[in-house]
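Novice: fold the following.
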Amino acid sequence: MLRIIAGKLKGRKIEEPDLNIVRPTTDRVRESIFSSIQFEIEGTKVLDLFSGSGAISFEFISRGAKEVFSSEKNRKVFNLIEKNQKKLNIENLFLFNVEAFQMIELFKEKKFDFIYLDPPYNEVTLLEETCKKILENDILDEHGTLIVETNTEKIKFSDEFLIDKKKKYGKTFVFFIKKR
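Specialist: Predicted structure coming up:
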């Protein structure tokens, strides 16, 4: 079981998916990410790509995000996120059983205050291509933040992005990125 760290759902537990399929973001990393942005979340629109356990989406909802759009392509994992959403009685989380590129295309007319990317570790090309798609479709708000969780520093971000902060937690790197 994973627990929601803070906000109106603080302490509530969600079932976690098979660890052979996904790698949930640890409590320590989630806590640090959200402490960095806690005063910016209220009333925001969030896109959570590669949702995995859904814990990041639930944390955003718990801390006051207005709407969270979450994509997970694995049907079994998607069903578990949906089950957890019902258990927590959350109405402003919109789940999609599609891969990240499809999700970006679906919402190319929308702007997000936060976009969270946590693709499978060691999938640097997928991460870089997803960042390119986000720029091409212009879905990150002018003052928005792209948050990237990965296991490497060796990522080629577009020159249109500015790394605002970079943090390291063990083998995990988290980048907070803005548009230039």
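Novice: CA only for contacts and neighbour counts going forward, please
Specialist: OK.
Novice: just want the most central residue of this protein.
Specialist: residue 116 (3.0 Å; Cα atoms, centre = their mean).
Novice: let me know the secondary structure of that residue.
Specialist: Assigned by DSSP: H, G, I helix; E, B strand; the rest coil, the conformation of residue 116 is strand.
Novice: and the contacts of the longest strand anywhere in the chain?
Specialist: Of all segments of type strand in the chain, defined using DSSP state E, the longest is strand 140-150. Residues outside strand 140-150 that contact it (Cα atoms under 8 Å, 6 or more residues apart in numbering): 111-122, 134, 172-179.
Novice: cross these against helices and list the overlap.
Specialist: residue 134 (DSSP state H).
Novice: are any of the contacts of strand 140-150 buried, and which?
Specialist: For those, a burial check counting by 16 or more other Cα atoms under 10 Å picks out 111-120, 134, 172-179.
Novice: any idea how far the longest strand of the chain is from the chain center?
Specialist: How far strand 140-150 lies from its chain's middle: 10 Å, per Cα atoms, centre = their mean, to the nearest Å.
Novice: what packs against the helix or strand just after it?
Specialist: The C-terminal neighbour of strand 140-150 among helices and strands, as given by DSSP states H and E, is strand 161-169. The helices and strands touching strand 161-169, judged by 3 or more Cα pairs under 8 Å, 6 or more residues apart in numbering; DSSP states H and E, are strand 172-179.
Novice: to check against the first, give me the structure of this:
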Amino acid sequence: MRVISGTLKGRRLVCPPGLATRPTADRIKESIFNILSGRFQESRVLDLFAGTGALGIEALSRGAAFAVFIDQAKAAMDAIQRNIRAFGIEGRSRTIRWNIRKNLNCLRSTPSFDLVFMDPPYSTNAVNPVLTSLAACGALCPGARIVIEHSDQERIVLPTDTLVLADQRGFGKTLVSFVDAMI
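Specialist: Just a heads-up that it's a prediction; the model follows:
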């Protein structure tokens, strides 16, 4: 796994050991950033279920101003922190170890985000509860975009009328849904 474009292009990411983390395939990551088409420039990024930090780091490499990485697994947090140090982006990032499925209260004192990546483990039905928490915690800027990588078996039910499904793309058994905050 590597950074595809930007100032960190070609750099290899450290992955947590074992099978607990399912990294986003480079083909899907490249498609996501092509669809976003520069939307991440100078943005504040939130990477939920961050795993290796690949999506948030890719956004930083392509011009995002700041990224917050959240994951519950210690091995994932260790890998993200190693990647951040190796790439010299400590001043533009923050890590939080947190049970995302429980709530997102850890974000109540952070500035809001323009772009959110969410890549929960498949078959956990985490997408809808996390979207509800995200909408409730006040962490989204007006017009924020949420990019969700999920199983094609998991149906997204938007929790409020402030979130709108803008686009959805299929990659085999993976769907990538683009949700806009209409705040």
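Novice: tell me how the two chains score on TM-score.
Specialist: In this superposition the chains share a TM-score of 0.92, using TM-score structural alignment, normalised by the length of the first structure; 178 aligned residues with a Cα RMSD of 1.6 Å.
Novice: just confirm the residue nearest to the centre of the first structure contacts residue 47, I think it does.
Specialist: Yes - the criterion here is Cα atoms under 8 Å, and residue 116 of the first structure meets it with residue 47 at 6.3 Å.
Novice: any idea how far apart the tips of stretch 3-14 of the second structure sit?
Specialist: Taking Cα to Cα, to the nearest Å, stretch 3-14 of the second structure runs 11 Å from one end to the other.
Novice: give me the contacts around that stretch.
Specialist: 1-2, 26, 30, 52, 54, 57-58, 61-63, 79-80, 82-83, 87.
Novice: these: which two are farthest apart?
Specialist: Greatest spatial distance among these (Cα to Cα): 30 and 82, at 22.8 Å.
Novice: relative to residue 182 of the second structure, how far out is the residue of the second structure positioned farthest from its centre?
Specialist: Largest separation from the mean C-alpha position in the second structure: residue 161, at 21.9 Å (Cα atoms, centre = their mean). Between residue 161 of the second structure and residue 182 of the second structure the computed distance is 8 Å (Cα to Cα).
Novice: now for these two: what residues contact both?
Specialist: By Cα under 8 Å, 6+ apart, no residue touches both residue 161 of the second structure and residue 182.
Novice: what strand or helix carries residue 36 of the first structure?
Specialist: Going by DSSP H and E, residue 36 of the first structure is in helix 27-37.
Novice: tell me the angle that helix makes with strand 172-179.
Specialist: In terms of direction (axes from the mean of the first three to the mean of the last three Cα atoms, to 10 degrees), helix 27-37 of the first structure departs from strand 172-179 by 20 degrees.
Novice: mean per-residue distance, whatever helix or strand comes next after helix 27-37 of the first structure to the second structure?
Specialist: With elements assigned by DSSP H and E, the helix or strand that comes after helix 27-37 of the first structure is strand 45-49. On superposition with the second structure, the mean distance recorded for strand 45-49 of the first structure (mean Cα distance after the TM-score superposition for the first structure) is 0.7 Å.
Novice: hmm, who's touching strand 45-49 of the first structure?
Specialist: 56-57, 60, 65-72, 100, 103, 111-119.
Novice: what's the local residue count around residue 27 of the second structure?
Specialist: 10 (other Cα atoms under 10 Å).
Novice: contact partners for it?
Specialist: With Cα under 8 Å, 6+ apart, residue 27 of the second structure has no contacts at all.
Novice: now swap in residue 168 of the first structure and tell me
Specialist: Residue 168 of the first structure neighbours (Cα under 8 Å, 6+ apart): residue 174.
Novice: and it, how far from residue 28 of the first structure?
Specialist: Taken as Cα to Cα, the span from residue 168 of the first structure to residue 28 of the first structure is 11 Å.
Novice: how about the secondary structure of residue 102 of the first structure?
Specialist: With three-state DSSP as the criterion, residue 102 of the first structure reads helix.
Novice: how close does it get to residue 34 of the first structure?
Specialist: 27 Å.
Novice: between these two, tell me which one has more neighbours.
Specialist: Shown here are residue 102 of the first structure and residue 34; by other Cα under 10 Å, residue 34 has more neighbours (18 against 13).
Novice: cool, thanks, signing off.
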